[in-house]
Every structure is written in structure tokens, then in C-alpha cells.
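J.: the following block contains a protein sequence and its predicted model.
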Amino acid sequence: MNNEVETGEVELGEVELGEVEIVVAHSERATLRVGDVFLKVDADRARADAEAEAMALAPVPTPEVLWRRPPVLALAALPGTALGRYGSPSPASPAAWAAAGAAVRRLHEAPLPPWPGQSVEARAARLDAECAWLLAGEVLPEELVTVNRRIAEAVLRPWTPAFTHGDLQPDHVFVDGEEVTGVIDWSEAAPGDAHYDLAVLTLGHPEHLPDLLAGYGSEVDVELIRAWWSYRSLIVVRWLAEHGFDPAAPGCEIDVLRSRLPG
């Protein structure tokens, strides 16, 4: 359910305190769980504002906003379990993936959020910079970067903007059986290429792309989704490494890049 955002203080007595679990933490953002409450701390006020507004605008289930006092956003926990995680087999059924596809379609058909997304030129510049970094530091083999860059360049074309989540990883989509109970982490939401959301959701889970598209419907270029797999994997290796994540973990970004090599 979407909720209007309220700003104000909250008494500790309103939350049943338990152990504090660090869900994710790096230099830009941190998410803590206290009982059934998630506390998101974002150093970028504009990004936090956009996340709150995106949740209010999105025509799909989102976490209930309990309160907001910048830089902290308090959200209620969602029922169900994540659709999947990079590097692990998805526990969700084909029907759950289809339900996720239908929810993503509703999002993409909604009116655009009132802030700009990334341009084709910005996307191209990011690809240039990240590939140069990967090669200069010999982080990845030249052939791996060159082949995937050639594939990724297919995404650098004009697109009809859609309301995109912008970081639609499978652990950001919660399902209960065959029902989507909520979508979290909207800080990258903006007008963008619908194929990008579909690619991020199935990155590392290509076997579920047909299930996702069964719910999403027609008018999808599967080759563009595959090109976005290469693009996304190339541009995030540096960020992941610098923020304490491992892009070389089994089934994650570097494995995705390797899977694109011929033979």
C-alpha cells in the first residue's frame, strides 16, 4: 500500500525494541532493522526525498512509511520473502516471477515521476569511465571487458521513458506465494528504459526471464535485456568493490560477464 509521508519525531515507546540488525551499510547509506521496523539513513537529502516520493507515486505495493525525520526514514517490514538474491537460486515459483512481471508492468505504465532520469549520453559516459578503470587497473581481463562492452553498447539508443525503479534487484521484491507483497529501495527511481528494470531483476537469474516476461507481457526486446546485463555488470564492479561487496562471488556480476564470452 502506498502511503503519504509524514515528517515528525517518534517516541521509542512506539517501537518494540529488540536487537539491531545491520541490513546494509556503506558510506552512502545504511539500513538497520529493529524488530519489525527498518530504519534507512541516507546522507543525500535529495535522493531520500525522491525515494519517499517514488513510493507514494508507485502503483505497486510498497512498505508502509511509519515516520520520517531526515536523514532517517522508518518503514514497516513487508510480509513474505525476497524473490531471490544474486548468487543463490531463487526460492520463488515461476508463478511468483510472473506476478513480479505483472507488477513491474504496472509500474512502467504509470505516469512518470516529476524528476529527470539519466540520459543516453550520461549512460555512455559512465560505460566509458568504468571500462577504462577496469582495463587500466587490470581488474578484469581485456577480452572480458571488450566483449561485454560491445554487447552493452546496444543499450545506448533513444528509449521511450517509463517509470522505472532503477535498482530492481530480486531481493528488493517481496512475494508471499504467488502474490507480490511489496517492493523496497526506491532511491534510484526515475524515468528510464523499462528494459533496464527487467535486466536488473533477472541478472544472475536468466532462467527466470521467461517466467518474468509471462507476467510482464509483450513488447519486450530480449536482446536489449541481455545487453543491459552486460552494461549493469560492467558499471558496478568498481562501486561494489569500493563499498565492501564482492562482484566476483559465484553467480554475481563477474560471472554474468564471463557467461557472455563465446564458447
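T.: Alright, I've got the coordinates.

J.: use CA for all of it now, contacts and neighbours both
T.: OK.

J.: let me see the ranges of the strands in this protein.
T.: Under the criterion DSSP state E, the chain contains strands at 20-25, 29-34, 37-42, 65-69, 72-76, 81-82, 162-164, 173-176, 179-183, 190-192.

J.: residue contacts, Pro70?
T.: 41, 45 (C-alpha atoms under 8 Å, 6 or more residues apart in numbering).

J.: do you know how far it is from Ala48?
T.: Note on Pro70: its distance to Ala48, by C-alpha to C-alpha, to the nearest Å, is 8 Å.

J.: let's bring in a second one:
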Amino acid sequence: MPEVKVVVAHSERATLRVGDVFLKVDADQARTDVEVAAMAMAPIPTPKVLWRKPPVLALAAVPGTALGRLGEPSTASPAAWAAAGAAVRKLHDAPLPPWTGRSVDELATDLDAECEWLLANDVLPTDLVTRNRRVAEAALRPWTPAFVHGDLQICHVFLDGDEVTGVIDWSEAARGDALYDLAILTLGHEERLADLLAGYGTDVDVDVIRGWWSLRSLLAIRWLVEHGFDPAAPGCEIDVLRARM
């Protein structure tokens, strides 16, 4: 008898695993609409949609093992990271989805609000916020839109050996900055960026990727705290910010 395992659960959404089936329950059906549409468009392996009955989406498990997890060293080989980079490049070269993501102006407004909250509530030292706010400026520039995953965490990319077998969790997919995906995939694993770029196959502005590391971490901390996660865990968002010092 398969067990019911809680993969993630908070006030916005929950994911359960029963055998080889994932059941995703989302309060916002627009996110599920995006996920289903993005998986249908993506030119790389994605989970098979088994059925959908709002608010539940049933997906088949993808084979293989996650590239790694935030806060833990990745044991994947350089070739596996390069394969992940090649898959991300294939996605970024694909035709754009019809919907857009957050604009530069929206991100800048959100960043101002989150930095103000971090300081007003003494969550982080002033110098840590100020330094990373400055680093984040590199990401706040015009970009050529690409088909981006939008939440390309290291645990969302699965491989069998050095072959990508699936990329999961597409609810944030949109038109956006290609370097954002590269930054999220290497968040907390900065030492693997060169391996990823070896497969991605093009010159990138590493200062912009560093900017996204800071920007994403500053934007995420309040949400993580309010939803029961710990951004101060070793190797996670606050350590990413400290690395910029």
C-alpha cells in the first residue's frame, strides 16, 4: 500500500505524493493554468499530466534524482550540471509563452518594500541589506525576454546519470530574464555555475547572476518566514546574502 507523503504544504498550496503520482492542490487556479500550459509548450522533459479537477492537479512522477537541494552540497557530476545547462538553454531558445512575468519596475518596487520590511523588523543587519541591495541593482536592467521556468530551484531538475529526465513545478513560467533561471538554479551552489554554463553554451554576465542571487534572496525572506520556512538554515538565503559581503 503506497504511503501518502507531504512534499510541501503551506497556506497557498500543497503537494502530496502517493506512489508515483503527485497531487498538487493550489488555491490560485491561475497558477495551475500556467503550469499546465507551460509544460505543454516546453521543449524539455516535464511531468505527464494525469488528470485535473480543480483545485487538484495530478502529475506522474519523473524518473531520476534531483540535481540537489538548497542548503546541501550537490553530489551531481560536472557533466550532469552541464546537461542541466543545455536543457535550460533549449528552453530559453524556445518560442515565448503568450503571458508575461514581472517587469523591471515591479521588481524594483518589490525590492524597495522588502528591504524596508527587513530593516524595520530587525530581520537582517543594515549593512547586509544595503550591500545586497546594491549588488541586486545589476539585475534591474532591460533584458531580452526568454521562455523562463521562473522557479528553477535545484530540486526541480531531475536527472538519470548525466541525462535530464524532467523539470517540475512550472507555475511561475513566463517571459522573463534568462539569467534569472541560471541564478535560481545555482542559488547556494555558486561553485557549480561554471559547470552549468559549460552546458548552457553562451557568454553570460556573471555580475547580473550575482545580482539575481541577492535580489531573489532579499525578496524571498519575508515569504519564507511567514510560510514556516527558515531562510537562515545553512546554505540558504541569508547565507547567500552573507556571501556577497
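T.: Structure's in. What do you need? Bear in mind that the values here come from a model prediction, so they are computed numbers and not experimental data.

J.: map Ala162 of the first structure across to the second structure for me.
T.: Under the alignment (TM-score structural alignment), Ala162 of the first structure pairs with Ala146 in the second structure.

J.: so its match touches Asp93, yeah?
T.: Yes - contact criterion C-alpha atoms under 8 Å: Ala146 of the second structure and Asp93 qualify, at 7.0 Å.

J.: so where is stretch 104-116 of the second structure in the first structure?
T.: Counting by TM-score structural alignment, stretch 104-116 of the second structure corresponds to 120-132 in the first structure.

J.: gap between the matching stretch and the chain center?
T.: Computed by C-alpha atoms, centre = their mean, to the nearest Å, the separation of stretch 120-132 of the first structure from the middle of its chain amounts to 19 Å.

J.: give me the mean distance between that stretch and the second structure.
T.: In this overlay with the second structure, the average offset of stretch 120-132 of the first structure from its partner residues is 0.5 Å by mean C-alpha distance after the TM-score superposition for the first structure.

J.: between the strands of the first structure, which one is nearest to Val120 of the first structure?
T.: Closest to Val120 of the first structure of the strands of the first structure, according to C-alpha to C-alpha: strand 190-192, at 9.7 Å.

J.: touching the closest one from outside, list them.
T.: Strand 190-192 of the first structure is contacted from outside by 112-113, 115-118, 159-166, using C-alpha under 8 Å, 6+ apart.

J.: scan the second structure for its longest helix.
T.: helix 206-226 (DSSP state H).

J.: other SSEs contacting it?
T.: Packing partners of helix 206-226 of the second structure (3 or more C-alpha pairs under 8 Å, 6 or more residues apart in numbering; DSSP states H and E): helix 104-120, helix 126-136, helix 178-185, helix 237-243.

J.: out of these, which is closest to Ala79 of the second structure?
T.: With C-alpha to C-alpha as the criterion, Ala79 of the second structure lies closest to helix 178-185 of these, at 15.3 Å.

J.: which other helices and strands does that closest one contact?
T.: Packing partners of helix 178-185 of the second structure (3+ C-alpha pairs under 8 Å, 6+ apart): helix 78-92, strand 146-148, helix 206-226.

J.: could you tell me where the last one falls in the first structure?
T.: On the basis of TM-score structural alignment, helix 206-226 of the second structure is assigned to residues 222-242 in the first structure.

J.: who touches the matching stretch?
T.: Residues from elsewhere that reach stretch 222-242 of the first structure (C-alpha under 8 Å, 6+ apart): 126-127, 130-131, 134, 145, 148-149, 151-155, 195-196, 198-200, 203, 246-247, 253-254, 256-257, 260.

J.: whichever of those residues end up buried, select them in PyMOL.
T.: Remark: buried members of the contacts of stretch 222-242 of the first structure, expressed as a PyMOL selection using 16 or more other C-alpha atoms under 10 Å:
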select buried, resi 127+130+131+134+145+148+149+151+152+153+154+155+195+196+198+199+200+203+246+247+253+254+256+257+260
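
J.: residue closest to the middle of the second structure?
T.: Central residue of the second structure (C-alpha atoms, centre = their mean): Asp151, 2.5 Å from the mean position.

J.: which non-adjacent residue is nearest that one?
T.: Take Asp151 of the second structure and drop its neighbours on the chain: the residue closest to it by C-alpha to C-alpha, 6 or more residues apart in numbering is Glu172, 6.0 Å away.

J.: same check, this time on Gly199 of the second structure
T.: Spatial nearest neighbour of Gly199 of the second structure, excluding adjacent residues (C-alpha to C-alpha, 6+ apart): Ala82 at 3.9 Å.
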